[in-house]
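Enquirer: can you look at this prediction? I've put the sequence above it.
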Amino acid sequence: MFSLSSSHSYFLYQGRCDMRKGFDGLCGLVSAELDRNPTSGEVFVFLNRPRTHIKLLHWENGGFVLYYKRLEKGTFSLPKAMDGHVSLSWAELVLMVEGIQIQKSIQKTRFHI
């Protein structure tokens, strides 16, 4: 309960979101704009226009969970590789939420089954 991990899929809403939206409004954006099912168990990430507020919408057994963070200073920065892609990795999300911006990085290839 109330846990997000690297096993989830993360999707960033590319538009700017009105942070007054609640569960139903955000589910409407997921269905209409991202063309995904809000109750799939995936995590959906929403930012406001100045990128000072972030909401994460997630379906768990029995209902929706909404994570909300408001910055008092600074902004959330988008990952560099966001050229039209809406999918985020767990690492990209953590870096974005924690305010860590990597200027230059090289990801070495790893074996995947």
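Expert: Sure, I can see it. What you see is a predicted model; the values in this text were computed from it and never measured.
Enquirer: going forward, measure contacts between C-alpha atoms and count neighbours the same way
Expert: OK.
Enquirer: okay, helices next: where are they in the chain?
Expert: Applying DSSP state H to the chain gives helices spanning 23-32, 90-98.
Enquirer: got the ones you listed as JSON lines, with distance to R51 and mean neighbour count columns?
Expert: Supplementary listing: these in JSON lines, determined by distance: least, C-alpha to C-alpha, whole Å; neighbours: other C-alpha atoms under 10 Å:
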{"stretch": "helix 23-32", "distance to R51": "17", "mean neighbour count": "16"}
{"stretch": "helix 90-98", "distance to R51": "11", "mean neighbour count": "15"}
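Enquirer: okay, one more to line up with it:
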Amino acid sequence: MISPAGNFRIYLAAEPVDFRKGMDGLAAIVQSEFDLDPFSGAIFVFRAKRADRLKLVVWDGTGLVLVYKRIEGAGFVWPRTRDGVSVASDPYF
């Protein structure tokens, strides 16, 4: 069974990423751009340019896990960003 530990953090990447990247490419983004440890057990959430796809990367203690979700219809509601920062005044945020 793959599941994160009871205490975990969730990090949401505000800007879309290249969805051709796999778990190693996304883990590299976590290290180089966010200055975080992808092997900490935290859940890192990335979105595609179209808001209908998400990828989650998490270390489960034995290896990296990549979860891919595509939603049909309107897509996920995502906070607007300005200069790479989520805008808290967004009514959907």
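Expert: Thanks, I have it. Keep in mind that what you see is a predicted model, and the values were worked out from it rather than measured.
Enquirer: one step back: could you dump the helices of the first structure into TSV and include distance to L66 of the first structure?
Expert: As requested, the helices of the first structure are arranged in TSV below (distance: least, C-alpha to C-alpha, whole Å):
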stretch	distance to L66 of the first structure
helix 23-32	7
helix 90-98	15
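Enquirer: what count of nearby residues applies to R47 of the second structure?
Expert: The burial metric for R47 of the second structure, expressed as a neighbour count using other C-alpha atoms under 10 Å, is 23.
Enquirer: so which of the helices of the first structure is nearest G15 of the first structure?
Expert: G15 of the first structure sits nearest to helix 23-32 of all the helices of the first structure, at 9.7 Å, using C-alpha to C-alpha.
Enquirer: mean per-residue distance, the closest one to the second structure?
Expert: Compared with the second structure after fitting, helix 23-32 of the first structure has a mean deviation of 0.8 Å; criterion: mean C-alpha distance after the TM-score superposition for the first structure.
Enquirer: and W90 of the first structure, what does it touch?
Expert: Each residue near W90 of the first structure by C-alpha atoms under 8 Å, 6 or more residues apart in numbering is listed here: 5-6, 8-10.
Enquirer: corresponding residue for it in the second structure?
Expert: Structural correspondence for W90 of the first structure with respect to the second structure (TM-score structural alignment): none, the position is unaligned.
Enquirer: so where do the strands sit in the second structure?
Expert: In the second structure, strands defined by DSSP state E lie at 10-12, 43-47, 53-59, 64-70, 81-82, 85-86, listed in chain order.
Enquirer: make JSON lines out of those strands and add distance to F19 of the second structure.
Expert: Formatted as JSON lines, the entries for those read as follows, by distance: least, C-alpha to C-alpha, whole Å:
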{"stretch": "strand 10-12", "distance to F19 of the second structure": "15"}
{"stretch": "strand 43-47", "distance to F19 of the second structure": "8"}
{"stretch": "strand 53-59", "distance to F19 of the second structure": "8"}
{"stretch": "strand 64-70", "distance to F19 of the second structure": "10"}
{"stretch": "strand 81-82", "distance to F19 of the second structure": "19"}
{"stretch": "strand 85-86", "distance to F19 of the second structure": "20"}
